[in-house]
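Asker: coordinates only, sequence not included:
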C-alpha cells in the first residue's frame, strides 16, 4: 500500500503548473537533475518545460485542469459524495499518475536523443593558422566578444567576423583549410569528428570563404550554407561569396554540388566553372578572371597536409605579397639580418614569415625588431 505522501492529486499538479513549489515540482526537478548529470553533452541541454510536456501528453481535450475541477464540483451536486469519491477520484488519480509517468518518459526520450547525437560524433575545437588585420568572435547579439589570434580556440556555434583588409585562416580538419576574407561573417554550425569521420558545416552570413578540401572519406561531409544556397564538397578548391545581390560559388579544382534554397535539385559544378543565384534565378557560367585570381590565394595557405607540389609559385615580388595579405612587414634578427614579407603564423618558439624567396621559420629568441612597412 502506498503512503499518503507518495500519492499524486490533481490539485498538486495544477499548482505545480502554475509555478508553485510542491511535491510534484520537486520530484520532477530531481529526476531532471539526475538524468542530466548522468552524462552531460558538450553543449548545454535545454529541457522542455514540464507544463509543455503535460499539455502535449494529455491532448487537446484534456488540457485544462481547472475545467476538470469545475466538472467535479458540478458532479457533487447531482451525486452523493461517497460515489464521487470512488468514481471521480479514482479516474483523476489514474489520469494524473499516467500523465506524470508520461512526462518523465518524455524527459528520458529527450535526453536520449540529445546524448545519442553528441555521442555519435563528438564536437571538437578548430585551429587558426593565420590572422591578418582585425577579426573577432561575436556574441549572440552581434557585438565583438574577443579578438582572434593564433592561440584562439574555436568551437561549435562560434561566429567569426573579419574587418576591412583582414582575413583568418582556419584548419577545420587535417584535410582542409579555409580562409575567411575581409568584411565577412560566418558561423561554425557543426564541427564533429569521430575516428576518420569528419562533419563540418559553416553558415556564410556575408562575405567570402576560400576553401581547399582534400579528398574526404565517404562518411565525411563539408558543407557551406547560406540563406540562398548550399555547397557540398568531397575534395576540391573553391570559393563562396554572399553579397546583397546574391550567392556565388566558383570552382578551380575538383567538383562541388550546389543546391539553391528555392530548389530541391542539386547541380554539379566542375572545375573552371561558377554558379550564382541572384533574385531567385540560378545560372552556371565559366569561371571569371576575378574569381580565378581570388582562388589563387589558396596556394599560399600554410597547411602541412597539403602537398607542396600542389602549390603555385605565384609570389614573384613584394607587390604580390601585399596584394594577397594587404600587409608588408620587415623583421630584423640577430646580426642585423632583415627579412621582408608577411608574418603568417607564430607560436611560442618560432615566427613564420612568407617572403619572395620562400617561407622562413625564425626562432623567437633571435628576433630583434618587427616593423610594418605598408
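Answerer: It's in. Since the model is a prediction, treat every value here as computed from it, not as a measurement. Numbers count the residues shown, from 1 in each chain.
Asker: use CA for all of it now, contacts and neighbours both
Answerer: OK.
Asker: for the chain, which segments are assigned as helices?
Answerer: Remark: helices assigned in the chain by DSSP state H are 10-17, 23-38, 50-58, 65-78, 81-120, 289-295, 318-325.
Asker: okay if I get those helices as CSV plus distance to residue 197 and mean neighbour count?
Answerer: Listed next are the helices of the chain as CSV, based on distance: least, Cα to Cα, whole Å; neighbours: other Cα atoms under 10 Å:
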stretch, distance to residue 197, mean neighbour count
helix 10-17, 44, 17
helix 23-38, 26, 14
helix 50-58, 35, 17
helix 65-78, 50, 12
helix 81-120, 10, 15
helix 289-295, 27, 15
helix 318-325, 33, 16
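Asker: and these as JSON lines, adding distance to residue 235?
Answerer: What follows is the helices of the chain, written out as JSON lines (distance: least, Cα to Cα, whole Å):
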{"stretch": "helix 10-17", "distance to residue 235": "53"}
{"stretch": "helix 23-38", "distance to residue 235": "39"}
{"stretch": "helix 50-58", "distance to residue 235": "45"}
{"stretch": "helix 65-78", "distance to residue 235": "58"}
{"stretch": "helix 81-120", "distance to residue 235": "24"}
{"stretch": "helix 289-295", "distance to residue 235": "15"}
{"stretch": "helix 318-325", "distance to residue 235": "24"}
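Asker: against that first model, consider the following:
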C-alpha cells in the first residue's frame, strides 16, 4: 500500500489542519476537537451541522461555508464521530435560532448524533435531526443493518436546507424542507473494487476482474448482488430506470443531477455516465435544472460511482440554485 500519509493515527487531525490552513477564509478548526466551523457566521439564521467518518472527502468539511453547513465533525476513517465531538460543534455555532443535524442513516451516526442532541437539550439549545436514507438499492430488501443508507444524495439536503436557512426560515421550516428533499431524492451506486483503509493496509474487499458490486454502500457494505461488467451506458441505464421509477419522474418533472465518483474513477468516465443519464432524462422530457459531475462523497480510493437525482418543486428549485461558497461545491 502506498499512501501520502505520516502516521495512521494522525490522518484526520492533519487533514483538518491542512484544510483550515489552505482555506482560512472559509474554515476554521475548533481547538482539541475534530470539528471545522465556518470562519464567518450568520448569527441570525438556523445553523446546520453534519458529519460522519472520514474517508468521504470532500464530505463533510467540504460543505461547510456560506449557503450550506455551519459545522462538520470528522470521525476516524469510516467510523462515527463521538457525541462529545458533535456536542462541541453544536455549542460552537450560533444556536439562538436552533440547530439542525443532518445525519446519514448508519447505526453509529444516528446513535451518536442523537446522544449529542439530548446533551445539547440540557443546555436549552434547540436541536432537530433529519435522517438521510435515500439509497434506493435497498428498496427491495427487508432489512440491511439500519435500513436504507445515506449516500451522495445527502449533498442535495445540505444545499437546499442550507439555502432555506439563509432565507431566514425557522428551525421547523428548515427541517420540513430538509425532510422534503430526503423524500424526493434517490441514489444508486456501483463499485468496481474495495477501498484501501489506511489502518488495514489493504482493500476492504477484492472483486475479480470483470465483476462489479451493484448497489454497494460508501463503506464497502455489500450491495444487492455481484454481476459481470457492463458498458457505461448499460449500467447507467439500469440505475436511471430505477431512479425514474422510484421518484415517479414524468414529462415536465424538474430535477437536479449528481454524478458522483467514489474516489478512483476518472472524470472522463463520470462524464460518459452523465451523458447517458442526461440523455435518458431528456428523452422522458424531464428538465435537468442543474448537473454536478465529480467527487462529492467518496469512499477513499474506491473505483466506482453513484448517481443521485433530486425531484424539485417551486420551493426547492430556487434553493438548489441559490449561491453557495464551500470547498466541495460552489454555486454562483
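Answerer: Good, I have the coordinates. Being a predicted model, the structure only gives us computed values, none of them experimental.
Asker: could I get the TM-score for this pair?
Answerer: The TM-score (TM-score structural alignment, normalised by the length of structure 2) is 0.29; 166 aligned residues with a Cα RMSD of 6.7 Å.
Asker: looking at the helices of structure 1, which is closest to residue 147 of structure 1?
Answerer: Taking Cα to Cα, helix 318-325 is the member of those nearest to residue 147 of structure 1, at 18.4 Å.
Asker: so which of the helices of structure 1 is nearest residue 362 of structure 1?
Answerer: When these are compared by Cα to Cα, helix 318-325 sits nearest residue 362 of structure 1, at 18.7 Å.
Asker: tell me what the closest one is packed against?
Answerer: The contact analysis (3 or more Cα pairs under 8 Å, 6 or more residues apart in numbering; DSSP states H and E) places helix 318-325 of structure 1 against strand 338-346.
Asker: go through the helices of structure 1 and name the closest to residue 248 of structure 1.
Answerer: Here helix 289-295 is closest among those (Cα to Cα), at 9.9 Å.
Asker: which of the helices of structure 1 sits closest to residue 332 of structure 1?
Answerer: Closest among the helices of structure 1, once you apply Cα to Cα, is helix 318-325, at 17.0 Å.
Asker: report the angle between that closest one and strand 338-346.
Answerer: 20 degrees (axes from the mean of the first three to the mean of the last three Cα atoms, to 10 degrees).
Asker: circling back: so which of the helices of structure 1 comes closest to residue 127 of structure 1?
Answerer: Nearest of the helices of structure 1 to residue 127 of structure 1, taken as Cα to Cα: helix 318-325 at 19.5 Å.
Asker: quick one on the thing from earlier: tell me which of the helices of structure 1 lies nearest to residue 131 of structure 1.
Answerer: Nearest of the helices of structure 1 to residue 131 of structure 1, taken as Cα to Cα: helix 318-325 at 9.9 Å.
Asker: quick revisit: tell me which of the helices of structure 1 sits nearest to residue 281 of structure 1.
Answerer: Checking the helices of structure 1 against residue 281 of structure 1 by Cα to Cα gives helix 289-295 as the closest, at 20.0 Å.
Asker: how about residues contacting the closest one?
Answerer: Residues external to helix 289-295 of structure 1 that are found in contact with it (Cα atoms under 8 Å, 6 or more residues apart in numbering): 210, 237-239, 250, 252.
Asker: residue 186 of structure 1: which of the helices of structure 1 is closest?
Answerer: Closest approach to residue 186 of structure 1 among the helices of structure 1 (Cα to Cα): helix 289-295, 18.4 Å.
Asker: hmm, back to that, among the helices of structure 1, which is nearest residue 338 of structure 1?
Answerer: Proximity to residue 338 of structure 1 (Cα to Cα) singles out helix 318-325 among those, at 14.3 Å.
Asker: what's the local residue count around residue 84 of structure 2?
Answerer: Burial of residue 84 of structure 2 is recorded as 15 neighbouring residues (other Cα atoms under 10 Å).
Asker: for it, which three-state class applies?
Answerer: helix (DSSP: H, G, I helix; E, B strand; the rest coil).
Asker: thought it was touching residue 114?
Answerer: No: assessed by Cα atoms under 8 Å, residue 84 of structure 2 is found out of contact with residue 114, at 11.4 Å.
Asker: in which helix or strand would I find residue 242 of structure 2?
Answerer: Per DSSP states H and E, residue 242 of structure 2 falls inside helix 232-247.
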